[in-house]
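Student: output the structure for:
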Amino acid sequence: MMQKIQKFGGAMFTPVLLFSFAGIIIGLGTLFTTEVIMGSLAAPTSLWYKCWNVVLQGGWTVFSQLPLLFVVGLPIGMAKKQNARCCMEALVLYLTFHYFLSTILSQWGGVFGVNFAAEVGGSSGLTMIANIKTLDMGMMGALLISGVVIYLHNRFFDTELPDWLGTFSGSTFVFMIGFFVMIPLAFIAALIWPQIQVGMLAFQGFVKGAGAIGVWVFVFLERILIPFGLHHLLYSPFFYDNVVVPGGIYSYWAKNLPTVAASTDSLRSLMPSAAFTATGYSKIFGCPGIALAIYATAKKAKKKQVMALLIPITLTAIVAGVTEPIEFTFLFVSPMLFAVHAVLAATISTVMYLFGIVGVFSGGTIEMASLNWIPLMGTHWPQYLLQFVIGISFTGIWFLVFRTLILKFDFKTPGREDDAEEVKFRSKAEYRERNNTTGNEQVDKKTQLVMDILEGLGGKDNIVDVTNCATRLRVNVKDENVCRDDPYFKSIGTHGCSVNGKSFQVIIGLKVPNVREDFEKLL
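Tutor: Below you'll find the model as predicted:
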């Protein structure tokens, strides 16, 4: 079950990879079309405004069509065969489901407690999906229908039909079965989802009422679930769905940027719900403190090698918001360090909230700048100055806490290994020398890395399936006992490997999609 949950989480992350660029476009577009910041240049009648408005509206594509994006994205990681065809099946059957649901509610909406004549949005519980007026089931509805289609695809796609029915095989057969499956699902949705919407509204009130405690618990859980690959399941409904605000915090924040930019009130008073995206403070302020502590406690002879490791993975966390390389560096040494890291991450987010600083702060500095600092600096610079003062202070706290724990408990962080051991992380030169030459034969280093990963996982006959998230290759194996340990994976050039039963997560970095493609070719 854990393997399936992790695979689902990784597949769900696939569409999220598009959000960074879309967020930058929206941030810049909002900045350049906000009259309170740009002055008369951004007047709605100006050519400047009209040109940038074209760019801005294009940037909204991803966030405006989130359900469709997740419907198509999920089969990429979950379908066991013919992923592209499954994407098409999922899209068609998702639209079919909503046509059924729309017709049911237009005819019998009163029976289900739905006023189908109401305008979409607000508290009506209705929305428009591909020009279909239907219940607003958000991302969760999209994932539910897509999951059903993926099951039907995996179960029936290869069904052999008689020759005279050959035109109905493959995707057509899946669509035929799915068509009739969607009818009862539409009736069930009409019966249950309006009650879920009532519960969601109650949960929204609870989350908002929890205040600082709610922020602390949310951020702590988001960090502590990373080793299990389940953190996506926690934050996605908050960030991209209707749990807290309509359309998710990301979309809601971006749409309200002009209003926030025009006010000098505290950010928290303008949009308190944005506090739940404060998971990025540990990335830009915590990771540097951790890296400094690891470097400071390394043995003198190994400091240069440790610095070569720490600089790129720390910059990756700060700039791109991808923390797995540095977090998994000390997670494998001591889970206690990771738990302390999660506590500090939750604490800095709560302190920021208490000082009235909120916004979309879940990614790295690129995302933070585009959705916060650039469009809002003109009116909220005092709060952002305070934000950096608090953040740098916490960098010092992270450094002191980690340095103290590493020395007190003699944790073998990089550079503190016994003299008989090598530092677990190879330099680029060593890795290139090792992988490029086998006798007199030149070997492509990327291919060699993938071959080494496959060897470490017990060979192709030991592989059940493979997916990936932003930085990790997620592989389920038949027999975990024939697989290699974490030091092996570090020695071949990866950032290590997290193991949970038969589920292996090899930490690659941002090039993991290419590695997965080559890995699947070897299979």
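Student: hey, let's count contacts and neighbours off CA atoms from now on
Tutor: Fine.
Student: the longest helix along the chain - contacts with which helices or strands?
Tutor: Counting residues, the longest helix found in the chain (DSSP state H) is helix 171-224. If contacts are counted by 3 or more CA pairs under 8 Å, 6 or more residues apart in numbering; DSSP states H and E, helix 171-224 sits against helix 83-108, helix 138-156, helix 231-240, helix 335-354.
Student: from the middle of its chain, how far away would that helix be?
Tutor: 18 Å (CA atoms, centre = their mean, to the nearest Å).
Student: for residue 387, which of the helices and strands packed on helix 171-224 is the nearest?
Tutor: helix 335-354 (6.9 Å; CA to CA).
Student: residues making contact with stretch 471-479?
Tutor: 3, 7, 10, 322, 324, 457, 462-468, 502-512, 515-516 (CA atoms under 8 Å, 6 or more residues apart in numbering).
Student: using the three-state scheme, assign the closest residue to residue 251 other than its chain neighbours.
Tutor: Leaving out its chain neighbours, the residue that sits closest to residue 251 by CA to CA, 6 or more residues apart in numbering is residue 63, at 6.2 Å. Classification of residue 63 using DSSP: H, G, I helix; E, B strand; the rest coil returns helix.
Student: now the second one, please; I'll put the structures next to each other:
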Amino acid sequence: MKEKVMDAMQRFSKAMFIPVLILPIAGILIAVGNLFTNTRLMEVLPFLNNPVTTGFGTLLSGSLNAIMTNLGVIFCVGLAVGLANKKKSEAGFIGLLAFLVFINAMNRFMGLTGILVEGNLSGTGQTTVLGVQVLDMGVFLGLMLGIIVAWIHNRFCETEFNNAFQIYGGTRFVFIVLIPLMVVLAVVLTYVWPFAQAGINSLGSFIQASGNLGLFVYGMLERLLIPTGLHHLVYTPFLYTSLGGVAEVGGQIYEGARNIYYAEIADPSVAVLSQSVIWDARGISKMFGLIGACLAMYHTARPENRGKIKAVLITAATTSFIAGVTEPIEFSFLFVAPILFVVHAVLAGSSMVLLNVLGCRAIGPNGFIDFLLYNVPLGTGKTHWPVYILVGVIYFVLYYVIFRVLIVKMNLKTLGRESEGMEMKLHSKAEYKAKVAAGKSAGPAADGAVDAALIVSALGGKDNILKVTNCYTRLRTELANPDLVQEDVLKNQTGANAVIRKGKNVQVVYGLKVNAVRKAVDQELGFADQE
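Tutor: Predicted coordinates:
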């Protein structure tokens, strides 16, 4: 039972990447649009104060804000695609149709029962979704419908009929099954959801009331769950649902820390950002802390190994600082020195607490680029971003000192301290050429080539690989027999940083080159057309 539950959570986490990975792109572009309409920035750079640039900024941020206000349908379609076993594009299309059927069914039923509110919907528990007035279910509606659509799709997408009924087979039959299900579900949720929403709001209020303790646990769990790949399930509800706060900005109700943040930074009447934004303050460890950890590992490495690991650590630290991708660093000590990973998680949680205590509302969840775009143009009043830098410097020192002391006192075999064999596979060009000269394959070459055949073989062969997906840094696979995986080959010959096993789910960490790896593996397996 435990393995089944874990497998289900793994599948759900992988499916969440489809909508979740798109949202930061929209967020960054909204921030760029806000730059061109920011009055403080115009005072510093007067040439921005013209109809062309302000019009461009208004158009850019305004058009992308529609994504943040329609997260329900985005998550519904994204989850339907991610959880579908086959015919994924058709599953996404059916997910959109099911969503439309549901909201219109709920609207009509609410109208028949006389519970539709007229006028201002603020505080009524109702809202408009795609122009249709329904109960305000937020992202939860998308999550619920996406899961249901995927389940029905996987069960009936290959159902075929004979004779005159052939036209109603396949995914058309899936939609036929979903129509009455969506109507019944809309009726049931009209009565049930107000109670569910009350429970969710109570939970959110409890979490908010827990204050710094809640922030600490949240920040610590968000890091501790990285080895399982389930950390996205921790932060996503806080960023996009009422668990992360509910606020009225400009006469409109927003739920979730990220949504509230976007609304508040775009509204000049908001003088100080709300506390909910702290749920997205995950950048201290990425931009500062892990850089200190890298320096500690460098200084504690054997003198003869420092030259070899220098380029690797610099690459990993730069990636973490600029883009917020931390796994190459974290996996360099996760398995050889787990105590350091626990310390890392504790420090990450405590950094959020310190930011909250100091009243700092700056964020940098995806590294320094995010930090610049989201905070600096607002000035120091709303975000107090200089405090963020100060806290970051403090945590750089803390990480460095604590990591160095623990590595030396406990003789931890971190990067450069091992006797032989263990190395972090972020190859420099020189290292790759050296391996080729020695007759070894170093995995992804300097020109971007990927030995997909070797990766497939190391995963047990084509017949052993059931599914392949990826996130920011990991190739995520579902295997028939995970015991056939050759970890040494994946690490030493294909450029993998780490291999993580959870039942039949095997995740291979490749870092930022994972998209190229996924594409090559799909082509090798013949999966490209099926996706």
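Student: please state their TM-score.
Tutor: The TM-score (TM-score structural alignment, normalised by the length of structure 1) is 0.90; 508 aligned residues with a CA RMSD of 2.7 Å.
Student: about what we covered before: turn the helices and strands packed on helix 171-224 of structure 1 into a markdown table, including mean neighbour count and distance to residue 451 of structure 1.
Tutor: Formatted as a markdown table, these follow (neighbours: other CA atoms under 10 Å; distance: least, CA to CA, whole Å):
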| stretch | mean neighbour count | distance to residue 451 of structure 1 |
| --- | --- | --- |
| helix 83-108 | 20 | 24 |
| helix 138-156 | 21 | 28 |
| helix 231-240 | 19 | 29 |
| helix 335-354 | 21 | 29 |
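Student: closest to residue 489 of structure 1 out of those?
Tutor: Going through these one by one, with CA to CA as the measure, helix 335-354 comes closest at 18.8 Å.
Student: give the aligned range of that closest one in structure 2.
Tutor: Mapping helix 335-354 of structure 1 onto structure 2 (TM-score structural alignment) gives residues 338-357.
Student: circling back to that earlier point, the residue nearest to residue 251 of structure 1 -> structure 2?
Tutor: By TM-score structural alignment, residue 63 of structure 1 lines up with residue 68.
Student: how many neighbouring residues does its match have?
Tutor: 19 (other CA atoms under 10 Å).
Student: tell me which residue of structure 2 matches up with residue 131 of structure 1.
Tutor: Match for residue 131 of structure 1 (TM-score structural alignment): residue 131.
Student: what do you get for residue 324 of structure 1?
Tutor: Checking TM-score structural alignment: residue 324 of structure 1 goes with residue 327.
Student: and for residue 23 of structure 1?
Tutor: Residue correspondence to structure 2 (TM-score structural alignment): residue 23 of structure 1 is matched to residue 27.
Student: do you know how far its match is from residue 375 of structure 2?
Tutor: From residue 27 of structure 2 over to residue 375 of structure 2 the distance is 13 Å, taken as CA to CA, to the nearest Å.
Student: how close does the nearest residue to residue 183 of structure 2 once chain neighbours are set aside sit to residue 121 of structure 2?
Tutor: Among residues not flanking residue 183 of structure 2 along the chain, residue 105 sits closest, at 5.6 Å (CA to CA, 6+ apart). Going from residue 105 of structure 2 to residue 121 of structure 2 by CA to CA gives 19 Å.
Student: could I get the full set of strands for structure 2?
Tutor: 126-129, 132-135, 246-249, 252-255, 465-470, 474-479, 498-502, 505-509 (DSSP state E).
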